[in-house]
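A.B. asks: sequence-free structure coming up:
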């Protein structure tokens, strides 16, 4: 069985248990926290994925970092995974959990890339555009890319709206070629 399928099954079981315990928000925040730790510390992620590092050592690391900072429901999955020698799946499980959370809460994730940080009014306008199009609650991620020169790129799912100056210049180059 592939790791993706296993990660999905653990994530599904975790979200079902979190719903039952009425701690879905807490567990989702914990999964984001775990992902942030992995992104900020590549050594941590490497240790968790390394089959040479003993499982009791990984369990101790997880306990020291997370036990007092996360919900007991979240920590229980870490404990189960270390006992079953599947620590390498925690990052994938966190990712799958967040996908299930988004689906459960009818959230549309959108990414807007601009040259400068958005103002509050611009942020609200992008949220309104996506909400009107999807009818869902919107979670907007903002990115900065100076190479756009101007305009913006809005990505929602597989759809992308690119009004950047960079794109217009590239289109012009193609037209003149």
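C.D. replies: Received the coordinates, thanks. These numbers were taken from a predicted model, which means no experiment stands behind them.
A.B. asks: contacts and neighbour counts: CA atoms only from here.
C.D. replies: OK.
A.B. asks: after the one helix or strand residue 138 maps to, next one along is what?
C.D. replies: Using DSSP states H and E, residue 138 sits in strand 137-144. Note on strand 137-144: by DSSP H and E, the next helix or strand toward the C-terminus is strand 152-156.
A.B. asks: Put this next to the first one:
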């Protein structure tokens, strides 16, 4: 799908969430769902396989999100999947997330860590990234078991890699 269509879907979803007064909730839920779709091939296939009837794909959405996500999020995802745009859902969610952050004058900071961060660690990280980038940040934490010690933060085009692997590679190159 073209960037213009992805932008259009993201803008429409943002405006619906804004009208319902649930932008933050919808944005967080869509972002989480997008990461799940990217990392789970079976889920991705269930939502995007055009050989499955639309009703079946929408039932998967209802089963997946029902009671766990807001009604607005569930309806928006069901609409996207029903429109045959399930494959683009991660890109749409990312655009919506950027729009929500932009509207609140924040920058999205995607942080990959092998373990969950405590609220205190999240606050310290947020403060450090704000200081490093000069912008308020909206943390999006992704638990990634492939990250070995430390974390990787991406804010806009800036990548801050504080993993053990990177530090060992740097030490190795110095020796």
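C.D. replies: Looks like it came in fine. Every value quoted in this text rests on a predicted model; they were computed, and no experiment measured them.
A.B. asks: Superposing both, give me the TM-score.
C.D. replies: TM-score for the superposed chains, counting by TM-score structural alignment, normalised by the length of structure 2: 0.70, backed by 168 aligned residues with a Cα RMSD of 3.6 Å.
A.B. asks: residues near the residue lying closest to residue 108 of structure 2 once chain neighbours are set aside, how many?
C.D. replies: Distances taken as Cα to Cα, 6 or more residues apart in numbering put residue 138 closest to residue 108 of structure 2, at 4.9 Å, once the chain neighbours are dropped. A count of neighbours around residue 138 of structure 2, defined by other Cα atoms under 10 Å, yields 22.
A.B. asks: For the nearest residue to residue 25 of structure 2 once chain neighbours are set aside, grab the count of nearby residues.
C.D. replies: Of all residues beyond its chain neighbours, the one nearest residue 25 of structure 2 is residue 70 (7.5 Å), with distances taken as Cα to Cα, 6+ apart. Counted by other Cα under 10 Å, the residues lying close to residue 70 of structure 2 total 15.
A.B. asks: Structure 1: strands as residue ranges?
C.D. replies: Along structure 1, counting by DSSP state E, strands occupy 107-114, 137-144, 152-156, 159-162.
A.B. asks: So which bits of the second one are buried?
C.D. replies: Meaning strand 137-144 of structure 1. Buried residues in strand 137-144 of structure 1, defined by neighbour count with 16 or more other Cα atoms under 10 Å: 137-138, 140.
A.B. asks: just the last one next, same as before
C.D. replies: The neighbour-count check on strand 159-162 of structure 1 (16+ other Cα under 10 Å) flags residue 162 as buried.
A.B. asks: Identify the residues contacting it?
C.D. replies: Contacts to strand 159-162 of structure 1, defined as Cα atoms under 8 Å, 6 or more residues apart in numbering, come from residues 151-155.
A.B. asks: ditto for stretch 105-117 of structure 2
C.D. replies: So stretch 105-117 of structure 2 is contacted by 97-98, 101, 135-156 (Cα under 8 Å, 6+ apart).
A.B. asks: mind checking what residue 170 of structure 2 lines up with in structure 1?
C.D. replies: Correspondence of residue 170 of structure 2 to structure 1, assessed by TM-score structural alignment: residue 168.
A.B. asks: Now do its match: how many residues are near it, please.
C.D. replies: By other Cα under 10 Å, the burial measure for residue 168 of structure 1, its neighbour count, is 14.
A.B. asks: ok, now residue 146 of structure 1?
C.D. replies: For residue 146 of structure 1, the neighbour count with other Cα under 10 Å is 10.
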